[in-house]
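Asker: Sequence and predicted model, in that order:
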Amino acid sequence: MDFRGSVRPYVNFDAKHDADVLHKAMKGIGTDEDAILMLLAARSNVQRQQIKVAYKKAHGKDLVSALKSELGGLFESLIVALMTPSVSYDALQLHKALKGVGTDDEVLIEILASRTGEQIKEITKVYKKEFGGKLEKDICGDTSGHYQKLLVILLQANREEGVDEGKIEKDAKDLFEAGEAKFGTDEEKFITILGNRSPEHLRKVFDAYKKLSGLDIEDSVKGETTGNLENLLLAVVKCTRSVPGFFAERLYKSMRRAGTDDDTLMRIMVSRSEVDMLDIRASFKKTYGNSLYTTIQEDTDGDYQKALLYLCGGND
């Protein structure tokens, strides 16, 4: 499997040495932010966890607490995110999205539409362990209607495998009849087909749908649904077509508005840095004509910016 992340495991890794470098960077007056960010951005998440262990052993305190007491602002948030095991990071983002005042549906949609079945199963386990509640129960307490149903289906992480040739035409026809071809919309059909079929199968269904209706499935989703359900269905469709394409668009939108949506920017840069950042970068450049690197440069500053640029892994 070709590695598509921008951050790879550091080759001559020595956790104790790294722990000492970090300790030095935080000792005395002033903090060497550069040393901290250059080191941590060049280690994989698994290696950062080993540095934590080595740091506590050598210096008798928690590395994340030490970093928090030395850093501030967005840079601190980003470094703490990098120090969090990736599944715990997803679980924490979901917990924050559900536990505050109101629900951060953007986060629920982004994570549940884009993660693999395996990842979702892991997230559910870690969520229970770290927050004591069931993710499904918490989601059901905060959402309703067809939107809730589709979230619950995605949480089952039980998509069918492969392509069922015999079902492609029927699925396309069912989607057409559930939406464009009737007055009102049969949301159940959309939810069942988009929530349960494999991405390979759905891509063929979307092609058949286009032939049948003359429309892209996205246009029908927009025309037939509204609100959170529409946003979730669109995210599922976009992730089916291309997960990196989905994230490139999310990143673009997080920066190209009055004020940067740093939560989204940070979450995607951290969570995709070891997964598909190279593909996200390529998709960003192809779609928007600008490189992700220069867009981040224009929209952020300071150590926070430097760290994000490291995670970006270079300029296209």
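Answerer: Cool, the structure landed. Numbers count the residues shown, from 1 in each chain.
Asker: alpha carbons only for contacts and neighbour counts from here, please
Answerer: OK.
Asker: Let me see the residues that make contact with stretch 83-100.
Answerer: 45-46, 48-49, 64, 81, 103-105, 107-108, 111, 119, 122-124, 126-127, 131, 138-139, 142, 271 (C-alpha atoms under 8 Å, 6 or more residues apart in numbering).
Asker: Can you tell me which of these are classed as buried?
Answerer: The neighbour count (16 or more other C-alpha atoms under 10 Å) marks 45, 48-49, 64, 81, 103-105, 107-108, 111, 119, 123-124, 126-127, 139, 271 as buried among the contacts of stretch 83-100.
Asker: Restricted to helices, list those.
Answerer: Mapping the buried ones among the contacts of stretch 83-100 onto helices (DSSP state H) picks out 45, 48-49, 64, 81, 105, 107-108, 111, 119, 123-124, 126-127, 139, 271.
Asker: and Gly166, how many neighbours?
Answerer: Counted with other C-alpha atoms under 10 Å, residues neighbouring Gly166 total 8.
Asker: May I ask which two of the ones in helices among the buried ones among the contacts of stretch 83-100 are separated the most?
Answerer: Arg48 and Ile139 (30.7 Å; C-alpha to C-alpha).
Asker: how about Leu308, what does it touch?
Answerer: Counting by C-alpha under 8 Å, 6+ apart, the residues that Leu308 touches are Met266, Met269, Ile296.
Asker: Go ahead and measure how far the helix or strand hosting it is from the middle of the chain.
Answerer: Using DSSP states H and E, Leu308 falls within helix 302-312. Mean C-alpha position of helix 302-312 versus that of the full chain (C-alpha atoms, centre = their mean, to the nearest Å) differs by 18 Å.
Asker: Identify the residues contacting His146.
Answerer: Glu187, Glu188, Ile191, Leu229.
Asker: Just the buried residues of those residues.
Answerer: If we count by 16+ other C-alpha under 10 Å, the contacts of His146 have these buried: Glu187, Ile191, Leu229.
Asker: With secondary structure added, can I get those in JSON lines?
Answerer: JSON lines is the format used below for the buried ones among the contacts of His146 (DSSP: H, G, I helix; E, B strand; the rest coil):
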{"residue": "Glu187", "secondary structure": "helix"}
{"residue": "Ile191", "secondary structure": "helix"}
{"residue": "Leu229", "secondary structure": "helix"}
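Asker: try this one side by side with the last:
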Amino acid sequence: MYGYPPSGGAYPPPGGAYPPPGGAYPPPGGAYPPPGGAYPPQQGSQSKDTTSQQGSFSTPQGYPPQGYPPQGYPPQGYPPQGYPPQGYPPQGYPPQGYPPQGYPPQGYPPQGYPPQGYPPQGYPPQGYPPSQGSYPPPQQGSYPPQNYPPQGYPPQNVSQFNQPQTSLLTPAECDLAVKTLRDSMKGIGTNEKKLISVLGKYPPLQMNQIIKGYKSNYGKNLIDDVRSETSGNFGKLACALSMSIIEYDVKCLHDAIAGLGTDDDCLMEILVGRTNADINALRAEYKKTYKNDIENDVKGDTSGYVRRLYTVLLQGNRDETNNARDAVADAETLYRAGEGKIGTDEMAFISMLCNRPDAHLRQVFDIYQQKHGHTIEKAISKEFSGDIKKALTNLVSSIRNKAEYIATLFEKSMKGMGTDDDKLIRLVVRHRAPYVINPIKQAYLTKYGKPLAKRIKGDTSGDYCKLLLTCIQEAS
């Protein structure tokens, strides 16, 4: 007789199947149990039971056969004590109503998803991602955040930038801020502490409400009263904070191309990474304020390929779709336009860097470095010179890590002898929203080994310093 488990470690023993084909265990010559629940006679012989119902049979002699079931089956101790364990499955599992009705929803996933041809053939390239590091490379603070640029810009798209980090003020909150501003400038002298507590506290979206509330309550423009009550760099900063972001951006663009020379850092900071809606709003506001096309003014102040780069940025034709692009093919296009040929196709670089989405371009930069052994910045340095080299390098830096790029501009405004206060004021005013400035402060600390607030304290003083620090959410 067979034990359990058999000595060979397998059950059923050789020569038989358990259960046998058909899922039952009949003795030779019969089925067990037979259809209908009665036992058929062995070898076709049957004795009629005249007392049974019509069609039924009596149990045949010799059935079940001797020795069946075998001794030792089922084995002692099987199933084992305590199995299944008490409390299993646990009460209330699965929970009532799970899965919920209608889940998954009809039509999910949608037809045609993922789209054909995605991901593109050959992507990611062989050997990518590299064995060291992570892909995509982490960006400190996830900057720029979704729906960047700063909140409250442009005015007609204000709801798009109404992020959870900054909700609109209630009418009572707005009225209190407006009254505090008025009290700080009413009568003889100015209460700078009160003025700082409002101008430095509120990010652009809320400041837009306060500017409008001031005009509604007192019939005067906030910036006019602030200008009459302040002076010096403190006055410049206070006036800048009394403007909407789009008004301030347009002023900065105009100042960047007015007079001798061009402030390329300003143009790059304001134009790079903007949505098409932003660019169109900028063009319209510039025309309204200065009665001229910004494109014509920029063309009149620049030349060569730098002029072409700014012209492309000002068209507002960036690809903002979520369609998959072939990053490998774009990396190869940049190679063939530069290092892979004699001479350089400058417009191929300009067109791609100005019109592709930033996230896609970061993939292109990484693939280029993996395939050709050096960064895209080094390729630009080899293939370009002069102003266009600087412009493209800054463009790539801004795309690669916006927070770090702005952090370098902060350092540049305070480096060396003296302080470029116009640049410092612009950087603070344009990037003061908490969800924007916090990643910049972290990038500055990482890159330069000291807090941005400490750097500002060492280069500025007085109420000007206090207002700068309040804008970046630091104690003075």
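Answerer: Good, I have the coordinates. Computed from a prediction, not measured in an experiment: that's the story for all the values here.
Asker: Would you pull the TM-score for this pair?
Answerer: Overlay of the two chains. TM-score (TM-score structural alignment, normalised by the length of structure 1): 0.90; 314 aligned residues with a C-alpha RMSD of 2.5 Å.
Asker: So which of the ones in helices among the buried ones among the contacts of stretch 83-100 of structure 1 is the closest to Ser242 of structure 1?
Answerer: Ile111 (14.5 Å).
Asker: Counterpart of the closest one over in structure 2?
Answerer: Using TM-score structural alignment, the equivalent of Ile111 of structure 1 in structure 2 is Ile270.
Asker: With Ala172 of structure 1 instead?
Answerer: Checking TM-score structural alignment: Ala172 of structure 1 goes with Ala331.
Asker: Let me know the helix or strand that its match is in.
Answerer: Ala331 of structure 2 belongs to helix 327-337, assigned by DSSP H and E.
Asker: OK, contacts around the equivalent of Tyr55 of structure 1 over in structure 2?
Answerer: Using TM-score structural alignment, the equivalent of Tyr55 of structure 1 in structure 2 is Tyr214. By C-alpha under 8 Å, 6+ apart, the contact list for Tyr214 of structure 2 reads Val178, Lys220, Asn221, Leu222.
Asker: Next up, the contacts around the first one.
Answerer: Val178 of structure 2 sits next to Ile210, Gly213, Tyr214 when contact means C-alpha under 8 Å, 6+ apart.
Asker: Tell me which residue of structure 1 matches up with it.
Answerer: So, by TM-score structural alignment, Val178 of structure 2 is matched to Ala19.
Asker: distance from the one helix or strand that match maps to to structure 2 after superposition?
Answerer: Under the criterion of DSSP H and E, Ala19 of structure 1 resides in helix 15-26. By mean C-alpha distance after the TM-score superposition for structure 1, the fitted helix 15-26 of structure 1 averages 2.6 Å away from its aligned residues in structure 2.
Asker: Aligned to Leu309 of structure 2, what sits in structure 1?
Answerer: Leu309 of structure 2 maps onto Leu150 in structure 1, by TM-score structural alignment.
Asker: Ok, Lys194 of structure 2 next?
Answerer: By TM-score structural alignment, Lys194 of structure 2 lines up with Ala35.
Asker: ok, and the closest non-adjacent residue to its match?
Answerer: Ala25 (6.4 Å; C-alpha to C-alpha, 6 or more residues apart in numbering).
Asker: Neighbours of the one you found, how many?
Answerer: With other C-alpha under 10 Å as criterion, Ala25 of structure 1 counts 19.
Asker: got a list of what it touches?
Answerer: Thr31, Asp32, Glu33, Ala35, Ile36.
Asker: Could you export those residues to CSV, including columns for neighbour count?
Answerer: Output for the contacts of Ala25 of structure 1, formatted as CSV (neighbours: other C-alpha atoms under 10 Å):
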residue, neighbour count
Thr31, 17
Asp32, 15
Glu33, 20
Ala35, 14
Ile36, 20
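Asker: out of those residues, which are inside strands?
Answerer: When these are checked against strands (DSSP state E), there are no matches.
Asker: and those residues as a markdown table, adding distance to Gly195 of structure 1?
Answerer: Listed next are the contacts of Ala25 of structure 1 as a markdown table, based on distance: C-alpha to C-alpha, whole Å:
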| residue | distance to Gly195 of structure 1 |
| --- | --- |
| Thr31 | 48 |
| Asp32 | 48 |
| Glu33 | 44 |
| Ala35 | 45 |
| Ile36 | 42 |
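Asker: Tell me the buried residues in stretch 214-232 of structure 1?
Answerer: Buried residues in stretch 214-232 of structure 1, counted by 16+ other C-alpha under 10 Å: Ile217, Glu218, Ser220, Val221, Glu224, Thr225, Asn228, Leu229, Glu230, Asn231, Leu232.
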